[in-house]
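Asker: turn this into a model:
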Amino acid sequence: MGAAGSKLEKALGDQFPEGERYFGLENFGNTCYCNSVLQALYFCAPFREQLLEYYANSKNTGDAEENLLTCLADLFTQISSQKKKTGVIAPKRFVQRLKKQNELFRSYMHQDAHEFLNFLLNELVDILEKEAQAVKSEPETSSPPEKTANGPKHAQANGVSKEPLATWVHKNFQGILTNETRCLQCETVTARDETFFDLSLDIEQNSSITSCLKNFSSTETLNAEDKFFCDKCCSLQEAQKRMKIKKPPHILVIHLKRFKYIEQLGRYKKLSYRVVFPLELKLSNTVEDADIEYSLFAVVVHVGSGPNHGHYVSLVKSHNHWLFFDDENVEMIDESAVQTFFGSTQEYSSNTDHGYILFYESIGASNNKS
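Answerer: Next comes the predicted model:
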């Protein structure tokens, strides 16, 4: 990385952001799925700040037992405290802990970056909640931790009285969806809230994130065998159903469903569809507060023509510069290069590098634009 690192420093020159570090991550055989997501999370400014703060506080207590959270905090601290501005770090301890924690990631097969992100965020939440509960159960506790207003990620319909704690992972990534069903007989609207850390969107050829979000929130009619049981009518009725974003998150993570099971083939196929993702995204038609705006700061890209093989890289925006992270290699790229990862207009194309997971930060939150 020596030559590449100095090339990056030269490219940034006097514009190299004060205190920032751009480090590639070593690949241990098949860990590009992990490296690409870690880079996106590292350049998610509020998440990184809170993780580093957590690490500093846990160091002070001195009795933190090793888990995925402490390994991630240790890795981010290692990167941010490097004397050099660029280089390579081996996330060995984190990867070892990941494999120990989840057998899914132990094999040398191609892994899914979205599955890893989901597992990681939920694991961090579990650890933080357990730690907060342990503090709460100690005698002479201080004021109780802040609670969330909604149920857990997999909320139970009967509404459990015990509400979960709102960790800093929730505060960054969690949004609330409302599933509304309107009985066409009596017009009664039944609404059910559920929380999410990311939105998985169906995609179509030559579409955009905006149109995918509109489809996600489009009204669906329930009839024939799909009729809805209306509590007020006490019978099955035709109804209209739609999904809305009730509370948008600070960090909006969008997962494009590029891997689809094709029954005729009896296997998954990668959809290389061209899906335009803008640098600035305005949520409309899908959210109650239509004025909320987001800025793109990271993209995890899947490289390859199929779902069971390939490679992951990430594009990251840091201090108004776009960077390309490919395991150990880090390069500066032009903003216009982001468009090359939208996808292909033809089904078979030599371009196999497609945006897969998009990270947007709400404008107005502490963001990467400084």
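
Asker: from here on, contacts and neighbour counts on C-alpha atoms
Answerer: Will do.

Asker: host element of the residue nearest the centre of the chain?
Answerer: In the chain, the centroid-proximal residue (C-alpha atoms, centre = their mean) is residue 253; its distance is 4.1 Å. Assessed by DSSP states H and E, residue 253 sits inside strand 251-256.

Asker: same check, this time on residue 172
Answerer: Going by DSSP H and E, residue 172 is in helix 168-173.

Asker: contacts for the helix or strand following that helix, please.
Answerer: Using DSSP H and E, the next helix or strand after helix 168-173 towards the C-terminus is strand 175-183. Strand 175-183 has contacts (C-alpha atoms under 8 Å, 6 or more residues apart in numbering) with 188-197, 228, 230, 237-249.

Asker: before we move on, what SS does residue 145 have?
Answerer: Recorded secondary structure, residue 145: coil (DSSP: H, G, I helix; E, B strand; the rest coil).

Asker: could you check how far it is from residue 308?
Answerer: 43 Å (C-alpha to C-alpha, to the nearest Å).

Asker: let's see this one next, to set against the first:
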Amino acid sequence: MAREGMASAEPKKEKQSVTTTQVDKSTDAEKAKKPWWFSLCRKRCRVVAVSEEQNPKEQSREKVVRFKGLTEEEETRLGVHDTVQREEKRENNTKTLRQKKFKWLGFPNPGQICYINSCLQSLLTLGDFVRAISCQEHLWNLVPEAALMRSFMDIKKSHHSDDAPHKISLLAAFNSTIWSPVFQDFVQKDAHELLTSLLEQMRSLSPMLQTMAASRGRSYSCPVEDHMVFKMVNTRTCKGCSLGSTREELFTNLSLDVVPGGRSVEQMLQDYLTEKELEYNCECGATTSGQRLSFLTLPRVLVLHLKRFSFTPTFQLRKINDPVVILRELVVSSNQDVGCYSLVSTINHIGLMASSGHYICDGVDQDVGEEDPTDRWFTYNDAEVTETSGNSVCDKRKYTSYILFYRRQGKRQTL
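Answerer: Prediction:
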């Protein structure tokens, strides 16, 4: 009986041995499939098997997994350095391309046309205004008198070009489309006078373009009127009988007095709106009246001209170099609503004398969204373009700011 029992047990051992051999082969196959770095990480991050005879302290100590990290040789084999280098290279390439891109944004100055270059750069900063012109190309392209708009858009399309001779030819063509004979040469002129002339010329084309559009079953909307024109109410009140008159006036910009000693843009605007005495012979016999201006409507872009040039008692033109505190944000109230404005561009006159000097422009980067915290701006000094920030502009342009462009933000607020 014992032999039979032993004989019956032997086959089982053989079967068990076969099974073990199959497991070992399977394990070897799995090992063969593992990548080369598997054993490397396994060595550096090993969990030691714990026997039952070890005390609890030793057992808990040996269960701790400590990863020492990869050596420089191991990181190289895993391609870690290659990934980092590729990312750094990509960032450097992006930065280099951006630097080349904004350096091409400048305009050459073949004569004394820095005042033209500065006005153009500020207008090009107004993205919505430029798009309003561009989307109606099918209309103004058919009217010969609208050469100014065609020339302006040609400059816009070549804004990122590095072809300086081509830009010079475009600037010359633009200069020739200005109707006012004052600007028909390459001699320095006043930037505010040019800006006002350009906007008025675009506005004067509106009736012609509206007629053209109506004949084709379409409509035309003047970009200047939609973005920069606003109404003000001029109210006169007699100091004797309190009777008076009101009239509405259209503006594309306001000219603010620069007060000696320095004031903020907000204070200068409030001074402009404050009632002033006026000599007026009323029917009641009084000879003085009060006159004040107030906003009836608000524009999408508020252009403020700082009156840095004035005449002396002997009629000599002089420049006022007193500081102006430039605000990034400006709140303006009208008879209908309240508007919140953000500074987007400045035109600056560099120089102490009214008879000489140089115009440069600062403008917000159009590739940056309104909520982008980077605060990226550019300074356009003819063909030279450098990076700056809005805060730096407000700080550095206190004594040289000449024209300020504020763009309206957010939704309309009803009073």
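
Asker: would you pull the TM-score for this pair?
Answerer: Superposed pair, TM-score by TM-score structural alignment, normalised by the length of structure 1: 0.74. Supporting alignment: 310 aligned residues with a C-alpha RMSD of 3.1 Å.

Asker: and the contacts of strand 175-183 of structure 1, which of them are buried?
Answerer: Neighbour-count burial (16 or more other C-alpha atoms under 10 Å) is assigned, among the contacts of strand 175-183 of structure 1, to 193-197, 228, 230, 237-246, 248-249.

Asker: if we can go back for a sec, average offset between the strand holding residue 253 of structure 1 and structure 2?
Answerer: On superposition with structure 2, the mean distance recorded for strand 251-256 of structure 1 (mean C-alpha distance after the TM-score superposition for structure 1) is 0.3 Å.

Asker: which bit of structure 2 covers that strand?
Answerer: Aligned using TM-score structural alignment, strand 251-256 of structure 1 spans residues 301-306 in structure 2.

Asker: contacts for that stretch, please.
Answerer: Contacts for stretch 301-306 of structure 2 (C-alpha under 8 Å, 6+ apart): 192, 227-228, 252-258, 341, 401-408.

Asker: which residues touch residue 400 of structure 2?
Answerer: 321, 323, 348, 349, 350, 351.

Asker: how about residue 272 of structure 2?
Answerer: 256, 257, 293.

Asker: same question for residue 357 of structure 1.
Answerer: So residue 357 of structure 1 contacts 114, 253, 254, 255, 256, 299, 300, 301 (C-alpha under 8 Å, 6+ apart).

Asker: out of the residues you listed, which two sit at the greatest distance?
Answerer: Pairwise distances across the contacts of residue 357 of structure 1 peak at 13.6 Å for 253 and 301 (criterion: C-alpha to C-alpha).

Asker: check contacts around residue 316 of structure 1.
Answerer: Residue 316 of structure 1 neighbours (C-alpha under 8 Å, 6+ apart): 39, 40, 43, 297, 298, 299, 322, 323, 324, 325.

Asker: and the second one, what's its match in structure 2?
Answerer: Under the alignment defined by TM-score structural alignment, residue 40 of structure 1 corresponds to residue 122 in structure 2.

Asker: one step back: would you mind putting the contacts of residue 272 of structure 2 into CSV with distance to residue 74 of structure 2 and secondary structure alongside?
Answerer: Listed next are those as CSV, based on distance: C-alpha to C-alpha, whole Å; DSSP: H, G, I helix; E, B strand; the rest coil:
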residue, distance to residue 74 of structure 2, secondary structure
256, 69, strand
257, 70, strand
293, 76, strand
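
Asker: count of neighbours near residue 225 of structure 2?
Answerer: A count of nearby residues for residue 225 of structure 2, using other C-alpha atoms under 10 Å, gives 19.

Asker: from memory residue 195 of structure 1 sits against residue 174, does it?
Answerer: Yes. Using C-alpha atoms under 8 Å, residue 195 of structure 1 is in contact with residue 174, at 6.5 Å.

Asker: let's verify the match of residue 40 of structure 1: helix, strand, or coil?
Answerer: At residue 122 of structure 2 the chain is in helix, as set by three-state DSSP.

Asker: is it true that it touches residue 343?
Answerer: No. Counting by C-alpha under 8 Å, residue 122 of structure 2 does not reach residue 343; the two are 11.4 Å apart.

Asker: anything in contact with each of those two?
Answerer: residue 405.

Asker: on average, how far is the one helix or strand residue 118 of structure 2 maps to from the matching bit in structure 1?
Answerer: Assigned by DSSP H and E, residue 118 of structure 2 belongs to helix 114-125. Once fitted to structure 1, helix 114-125 of structure 2 is off its aligned match by 0.5 Å on average (mean C-alpha distance after the TM-score superposition for structure 1).
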